[in-house]
Structures are given as structure tokens and as C-alpha cells.
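> I'll drop the sequence and a predicted model, then ask my questions.
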Amino acid sequence: MSDTKSYGFDTLQIHAGSQPDPTTGARQTPIYQTTSYVFRDAEHAAALFNLQEVGYIYSRLTNPTVAVLQERVATLEGGVGAVGCSSGHAAQIMSLFPLMRPGDNIITSNRLYGGTVTQFSQTIKRFGWSATFVDIDDTAAIEAAADENTKAIFCESIANPGGHVADIAAVAAVANKLQVPLIVDNTSATPYLCRPIEQGAHLVVHSTTKYLTGNGTVTGGVVVDSGNFDWTAAGKHPSMTEPEPAYHGLKFHETFGPMAFTFHSIAIGLRDLGMTMAPQSAFQTLLGIETLSLRMQRHVENAQKIATWLENDPRVDFVTYAGLPSSPYAERVAKAYPRGAGALFTFAVKGGYEACVKLVDSVEIFSHVANLGDTRSLIIHSASTTHRQLTPEQQEAAGAAPNVVRLSIGIEDPEDLIRDLDQALSAATA
């Protein structure tokens, strides 16, 4: 597309990054199920390997189907480039890899998906990295947690599972003061509800497995590069500014400018970590994105109705949906998330842990799965599953206390979903 800025979201979600196939005229993006690509000649091959020319070498690095997805998500998020990965967890590591060296740390929200908490509190230690968890609403705490080895700040736009809504602009102001990039996981909101780059974020990550694909068929992740972070300003990220030995002293920021992070992530991150998105996964995600705005509208409408019903039910202690007028984040949602607060939230069941377990076992339409963002409505008891590895204190901070159930509201008839929850609550609290 010639000028993506002149098109609306609904048009871009279908057309951005794609053209009819030049060989066959195929309108839908083909699945390029190939490992390698024939070079025109030896000079062409050398130019590709030297990063002097953009093209396709090997599908661990680049693939035409994945490339369309990368451009589409980057366009929807307002970024300059993107890198497709094998999963959302892979995308998180890929977002940190160009920034970090042994001894470095990140500051991260304590309201995160349980797997992310484990990845940041345990797994990244094996790289020699560390994470400090803070209340992301407390900008003073963010600043206090920083030191000379802090290389990034990380948060979720709409947190999983508790539905906390981040004040991205406020956190971005702290990141700019500290001269480190702000990385925002925008999985739960999607670019339809929130564009973190417009609010000051520097990098955006997604588990494309969730709302972007929307049908529960494939796993994937993506890192979007805003192109707006000055890697040279503070000298904190030498991988972006110092000579790279593997490419004969090439300096990524000097050579690629605003797209330095994107090129580094492909030429080094995917090359050496191999967290590659499969072309079939990219194809399935592209199909999902074509209806993203339509689905998100219905997700939000349904979530609003069901959260309101739950809030008024005497068998429920509280509901965390940020779209409710009673939410402490209602004003923030109205300002920064005008299309809605997503469709992921929790509610507390009177009767505690045992009632939650019985509730999950009693639903009929809701599916008990460890996923979110599906067209189907999903339910899980986070404390006994996705957040099981965390301490009780970490569970509370993340919004995954033992008396809480997480819902991912789908696009079914909302009255059917309410009837299902009603009968399940009756069974759980009898």
C-alpha cells in the first residue's frame, strides 16, 4: 500500500503488507512453505549475508509469509518494523536480547501473566539478567528501582489476569527520564483498543496466539519497533551502537537508523536464538487479523454486559473489569482506551478456592483452557494453574488470588454466557 497513514484501521487490518502474488496473482497471501531461497548469483548472496541488501536467505531469518504479518502488525501499531517469533514468550526474550548484557536488569510491573513473572524472576537469570518488580502505577517506585545497569521498563497495557490498565504515558515519561526503552505487552488490548507507541512506548510485544489470531489454532509472537528510541543518547545499549564483530564492525544504529532494533533482532536474534515463526502460523494469524476490529467490538460489548451482571450478583465479591464505572481505572480507560477495556478480567467467588474450582468444573459453554483472546469464551482458575508457581504474595499482586477466576469473554450470544455462569455459580455456591 502506498500511504498507510491515509487509510483507516479496518482497511489496514486487511491490506497492510500484502499485494497480489506477482507470479500467480493470488489475492490471499500464500504460505511460503520453504526453508531456503535461490540466490540470483554469488554477488547477490554475499550482499544479503553482509546486510547490504534486504531479501530472503533462510526461513529461520526471513520468510515472505511472515514478512507480510510483520509489516501488517507494525502498521497497525504505528511502528517502523516488526519481528515475528514462535510465541509470545519468545517475543519477550527477543525484545530484551538486543538491550541486555550479563549483569543488566529491567524494571517490570508486578501485575503480569504468571508465566511472564516466572520468565523474568527465574529464567532470565540464566542469561545473567535480573528483574525488579514494582507497582507500575507508582512512578516514584519505578525511578527508585533504577540503577546504572537498568536497560528497559516492561508492563502490560491491560494486565493478564486482573485487567489492570496501565498509564502508559506516565510510565513512558519515566523511561525517557531514565533513557531506557519502555516495552509494552499489548496482547490483551490489541492495537484496535490501544496503540502504546502513540502514548510513548518504544517497543511493543504481542502473543499473536491470542486476539490477533483469535481462533486458538497457532502460537506466535511479534516485537514491534517504534523507531523512536535514540540508542546513542545514553550509551546504554552497546549492541545497537558499537561495532558488531559478526558483520565486520557494522554499527546497527549508524547503518539502519530508526530500524536498527528490527535489523538487529533478525540478523542476530533470530539467527542465533532461532525463535522463528512458522509460515503456517503467520498465515493463520493474518486470517485472524482481517476481522480483528469486528471481533474486538463484540468482545468488548459482551465483556461489558457480563461484568455488569457479575458485579450485581450476590454470589460474587468483586469484579476487576476496568470498563465498569466502579473501576478505579474507569477514568484512565475513557482517556487512553476509548474503544473499551478489552474482554479479560477476573471476579472473586464467595466461597473461596473450593468454590472457584467447582465453578470451573460446572461451566458448559465456557471452555476451561490456559489461553485467552479466542472467539470462544474461556475460563480458568489462575491460582491453581497459570500462576501456580508464584508465591501467595505474587499471586495477590498479579490479581490471581485463590478466590479469583479469570474470564476471557468471547463473541457468543451474551445471554447464553450469562446463563452458563449463572448455573455454574449456583453449583459452586450451593
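Received the coordinates, thanks.
> can we go C-alpha only for contacts and neighbour counts from here?
Fine.
> State the number of residues packed around the closest residue to residue 298 other than its chain neighbours.
Once flanking residues are discounted, residue 298 sits nearest to residue 411: 5.7 Å by C-alpha to C-alpha, 6 or more residues apart in numbering. Neighbour count for residue 411, taken as other C-alpha atoms under 10 Å: 21.
> How about the contacts made by residue 411?
By C-alpha atoms under 8 Å, 6 or more residues apart in numbering, the residues touching residue 411 are 295, 298, 299, 302, 375, 376, 377.
> How about the contacts made by the residue most central in space within the chain?
Here the mean C-alpha position of the chain is nearest to the C-alpha of residue 206 (C-alpha atoms, centre = their mean), at a distance of 2.4 Å. By C-alpha under 8 Å, 6+ apart, residue 206 lies in contact with 88, 91, 185, 186, 187, 221, 222, 223.
> go with 7 Å
Contact partners of residue 206, counting by C-alpha atoms under 7 Å, 6 or more residues apart in numbering, are 88, 185, 186, 187, 221, 222, 223.
> Out of those, name the ones that lie in helices.
The helices, defined by DSSP state H, take in residue 88 from those.
> unless I'm mixing things up, residue 242 is touching residue 251, no?
Yes: assessed by C-alpha atoms under 7 Å, residue 242 is found in contact with residue 251 at 5.6 Å.
> which one of the two has more residues nearby?
Ranked by neighbour count (other C-alpha under 10 Å), residue 242 and residue 251 place residue 251 first, with 20 against 16.
> Second structure for comparison follows:
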Amino acid sequence: MSDKQPGFDTLQIHAGARPDPATGARQVPIYQSTAFVFRDADHAAALFNLQELGYIYSRLTNPTVSALQERMATLEGGAGAVCCSSGHAAQIMALFPLMGPGLNIVTSNRLYGGTVTQFSQTIKRFGWSAKFVDTEDLAAVEAAIDDNTRAIFCESIANPGGYITDIDALAAIADRNGIPLIVDNTTATPYLCRPIEHGATLVVHSLTKYLTGNGTVTGGCIIDSGKFNWSNGKFPSFSEPEPAYHGLKFHETFGHLAFTFHSIAIGLRDLGMTMNPQAAHYTLMGIETLSLRMERHCANAVKVAKWLEQDPRVAYVTYAGLPSSPYHDRVARICPKGASALFTFSLKAGYEACVKLIDSVNLFSHVANLGDTRSLIIHSASTTHRQLTEAQQIAAGAAPDVVRLSIGLEDPEDIIADLDQALAKATA
């Protein structure tokens, strides 16, 4: 048996998956069960006291979901992971143990529109707040941090523009200020980018996108690096006695897995943002082909982006995989295997032409999703970013004259042909 660490392609198939001990089933079974039988009263008490690992109730833990959590932690290089019902649920669960009334986060202004709304509006109901800054301006990021700041948040590859974030630089700022860096790695996936290796504390995902890859289920995940000192005086949820567990201190008791255990024992218990086992099963199957799909996604995106950049009807293309992109020099350092397949382009003819383009495609699907095997298209300003002001739309990379593409796995010539005929109709 070799001591060599298995490669990514091996881990995406085998991590977290073992033959079922009862039946020998090779694929991870769907444990469609609400609850699990205790051996005896002492076993039940030990599980509820967090003195023993095991399964109690599927809102907290489930064998199918646990397999997915182990796979995600392995692929991201983390200590542990917690899966939940959606990417948005993952973001709230990541913040939940860090925050309290009057506390804030500093976040990139280049985010998915739903995240901008969640951070600018919804979290106010918890008494939390967010400061939106251009994370390219590191001095502005540093200046935005105050005594009440509890995290920095960014996307590794920003949706919708495909901008690549300098994770190392933000991690250095977070370290200096004793706060975690949370990175949404949905657009990149761990195949293209591993934020923990660049200093991220927590990584969040919408598993709905590239990781599942087929547009069938929703899911989210938080991966814990296991490297942060939660006992630095800013995070009482981890360092102070927890009344619900007879004064247990999560960081003192669980060490590098403090965040993971807290997110299950408190987060899932009380917020109930549970992933169902069938969704976990579909996601596990999707991840088995992640590297193959991402290679094709990236190769197709390069071809389509180059074609669009040369088209006289197009004002600009934001794909970081193009040498003309200001973020191109970060590809080799942050995303060495490719710049993913999500980007935008601007039409010289403006808003109305964008809308007509959307209505004229045939191969592309007009949906509010990304990371599917199919090529997807959307006009962000009138849909996913509609709730934002025009200034916010522009800052997020979703200006009124911009269309977002998620390039799929079809023949690239067919993708280009569909865009060409739709552009002809939109600009006639």
C-alpha cells in the first residue's frame, strides 16, 4: 500500500465513500431515515452530551450527508465540513456563531446579487450589518474593519463577472485583525481553487452549481480550515461556556474542530437548515466527475470568450482567462487549472439589445442558475441583481448593458453559433 497522498481525481470519487457494511453496496446509500436507533440509554445520553459521535436525528446528522461532508472537507483541504440546504443557508450558518447584535462583517461589493441583498437587508433583522468595499483596494478593506468586525467575506471568482480575488492579500488583513476570512468558492470549486491554502478560515459553497453539476438539487456547505484561534476574545460562542451543553466550551473541548461541531450541535439544531439525504446523494455522484467537467467547462469558456472579444457588437468581455483581463495574472496563482466558465459581456447596443439577445437564444437556457452541464444565460440587471440600485449593479459587475454566461459542456462551435445568431437578431 502506497503512502502517497491520493490525487484530486481519486479523492473526488473515494473520499467519504466506503462499501455499506450491511449490504456491501458500493455507492453511498440514501439513508432516507428521520431518526436512528440508540443502542441503549447510556449511548443516547453520550450522543446528546457530544461525548460520542453518531447519528441521532437527520436534522443534525445523517450517514449520506456525512459522506458528502467528509468528501468536501477532503477536497478543500479542511478539518471538517457541514452541509446544509442551500448556498444562502451556508452563508448564514457560517456567520451565525461569529455574530451578534451590533457586530458587522466587511465584504466585497462584487458578489452574487442574492448575497448582496442577504448582507445589505436580511442580516439587519439579526442586528448584524455589512460594510461593502472594493476588495481590490486593500487599504479600504483595512480601514473598514473596526472593533465590531467579525469577518471578511469574498468570492474566490466573483459572480457574475468572473473576477478573481486576491485571497492571500485579504487573508493577511484578516490575520492582522484577528478575524476569519470567509471565501465563497462556488464558481471556482476546489478543483480550480483551494482557498484554505491561500489563508481562508472558512469556505462556503452552493453545492447546487458546479459540484452537483446537473441542475437537480440545492445544497450548501461550510468547510472549516481548523486553523483559526477561536479563543482570541472575539468569539464567545466558541470560547465561553455553552449553557445548552452544561457549560461545555467548544474550542477548549473540540480544538481544531470547534467550528464544525458548533455548526452541527447548535447551528443545525436551532436553525434547521438541513440538507436532505437524496440531495447529498445526487451531489456525491456529481462530484465524482468534477475534474473532468471543470476541464471542459474552462476549455469551452476560453473559446467562447475569445470569440466574443473579437466580435464588433460586443463592448467588452470580463473573463479572467483572457490575456486582456486585469485579473489574468492571478489565474496561475489563485486558480492554476483555469478561470472557471462564468463571465459577462457587454453589448454596445445597450439594455434593450441584452433583453432581445436573451429572448433569441436556442441552445442556451435562460435560467437563474450557473454551473450546469448546459450553457446558461441571464440578464443579471433585470433578474438576479434587480433589487439593487444601478450603482450597486455596476459595482457588482451586473450593469444594465451586461449579459452573464455560464458556459456548458456542449460542442463549443454550437455554443458560438447560437450566440452569433442571437446577437444578429438583438442588434439588427
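That came in fine, so what should we check first? Since the structure is predicted, the reported quantities are computational estimates derived from the model, not experimental observations.
> And the residue nearest to residue 298 of the first structure, how close does it get to residue 339 of the first structure?
Applying C-alpha to C-alpha, to the nearest Å, the value for residue 411 of the first structure to residue 339 of the first structure is 16 Å.
> how about the contacts of residue 411 of the first structure in JSON lines, adding neighbour count, secondary structure and distance to residue 402 of the first structure?
Shown next, in JSON lines, are the contacts of residue 411 of the first structure (neighbours: other C-alpha atoms under 10 Å; DSSP: H, G, I helix; E, B strand; the rest coil; distance: C-alpha to C-alpha, whole Å):
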{"residue": "295", "neighbour count": "21", "secondary structure": "helix", "distance to residue 402 of the first structure": "31"}
{"residue": "298", "neighbour count": "20", "secondary structure": "helix", "distance to residue 402 of the first structure": "29"}
{"residue": "299", "neighbour count": "28", "secondary structure": "helix", "distance to residue 402 of the first structure": "26"}
{"residue": "302", "neighbour count": "23", "secondary structure": "helix", "distance to residue 402 of the first structure": "25"}
{"residue": "375", "neighbour count": "21", "secondary structure": "coil", "distance to residue 402 of the first structure": "26"}
{"residue": "376", "neighbour count": "19", "secondary structure": "coil", "distance to residue 402 of the first structure": "24"}
{"residue": "377", "neighbour count": "22", "secondary structure": "coil", "distance to residue 402 of the first structure": "21"}
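> so who does the closest residue to residue 57 of the second structure other than its chain neighbours touch?
With C-alpha to C-alpha, 6+ apart as the criterion, residue 57 of the second structure has its nearest non-adjacent residue at 4.4 Å, and that residue is residue 35. By C-alpha under 7 Å, 6+ apart, residue 35 of the second structure lies in contact with 56, 57, 58.
> what's the burial count for the second one?
Burial of residue 57 of the second structure is recorded as 14 neighbouring residues (other C-alpha under 10 Å).
> gap between it and residue 303 of the second structure?
According to C-alpha to C-alpha, residue 57 of the second structure stands 48 Å off from residue 303 of the second structure.
> And residue 210 of the second structure, by the same measure?
Per C-alpha to C-alpha, residue 210 of the second structure is found 19 Å from residue 303 of the second structure.
> more neighbours, the two?
With other C-alpha under 10 Å as the criterion, residue 210 of the second structure and residue 303 differ in neighbour count, and residue 210 comes out ahead with 27 against 16.
> just checking, the more buried one touches residue 372?
Yes: between residue 210 of the second structure and residue 372 there is a contact under C-alpha under 7 Å: 6.3 Å.
> can you pull out the strands in the stretch 251-400 of the first structure?
For the stretch 251-400 of the first structure, the strands defined by DSSP state E, counting those that start in this stretch occupy 316-319, 344-349, 367-368, 378-380.
> mind checking which of those strands is nearest residue 100 of the first structure?
Across the strands of the stretch 251-400 of the first structure, residue 100 of the first structure has its closest neighbour in strand 344-349 (31.3 Å, C-alpha to C-alpha).
> corresponding residues in the second structure for that closest one?
Under TM-score structural alignment, the alignment places strand 344-349 of the first structure onto residues 342-347 of the second structure.
> after superposition, how close is the matching stretch to the first structure?
Compared with the first structure after fitting, stretch 342-347 of the second structure deviates on average by 0.3 Å (mean C-alpha distance after the TM-score superposition for the first structure).
> what residues does that stretch touch?
Residues outside stretch 342-347 of the second structure that contact it (C-alpha under 7 Å, 6+ apart) are 160-162, 313-319, 354, 401-407.
> What residues sit buried inside stretch 285-304 of the second structure?
285-291, 293-304 (16 or more other C-alpha atoms under 10 Å).
> Show me the residues you listed that map onto helices.
Going by DSSP H, the helices hold 285-287, 290-291, 293-304 from these.
> what's around the equivalent of residue 356 of the second structure over in the first structure, how many residues?
Structural correspondence for residue 356 of the second structure with respect to the first structure (TM-score structural alignment): residue 358. Neighbourhood size, residue 358 of the first structure [other C-alpha under 10 Å]: 16.
> Between the two ends of stretch 225-238 of the first structure, how far is it?
Distance between the two ends of stretch 225-238 of the first structure: 17 Å, counting by C-alpha to C-alpha.
> Quick one: distance of that stretch to the chain centre.
21 Å (C-alpha atoms, centre = their mean, to the nearest Å).
> how much space between residue 228 of the second structure and residue 200 of the second structure?
Taking C-alpha to C-alpha, one finds residue 228 of the second structure at 9 Å from residue 200 of the second structure.
> Between these two, which is the more surrounded one?
The residue with more neighbours, out of residue 228 of the second structure and residue 200, is residue 200; 27 against 21, by other C-alpha under 10 Å.
> burial measure for residue 241 of the second structure, as a count.
16.
> Now do the closest residue to residue 9 of the first structure other than its chain neighbours against residue 186 of the first structure, distance only.
If the residues on either side of it in the chain are set aside, residue 9 of the first structure comes closest to residue 76, at 6.9 Å by C-alpha to C-alpha, 6+ apart. For residue 76 of the first structure, the distance to residue 186 of the first structure equals 12 Å [C-alpha to C-alpha].
> secondary structure class for residue 154 of the second structure?
Secondary structure state of residue 154 of the second structure, per DSSP: H, G, I helix; E, B strand; the rest coil, is strand.
> so it sits right up against residue 181, yeah?
No: proximity of residue 154 of the second structure to residue 181 does not meet the contact threshold set by C-alpha under 7 Å, at 8.0 Å.
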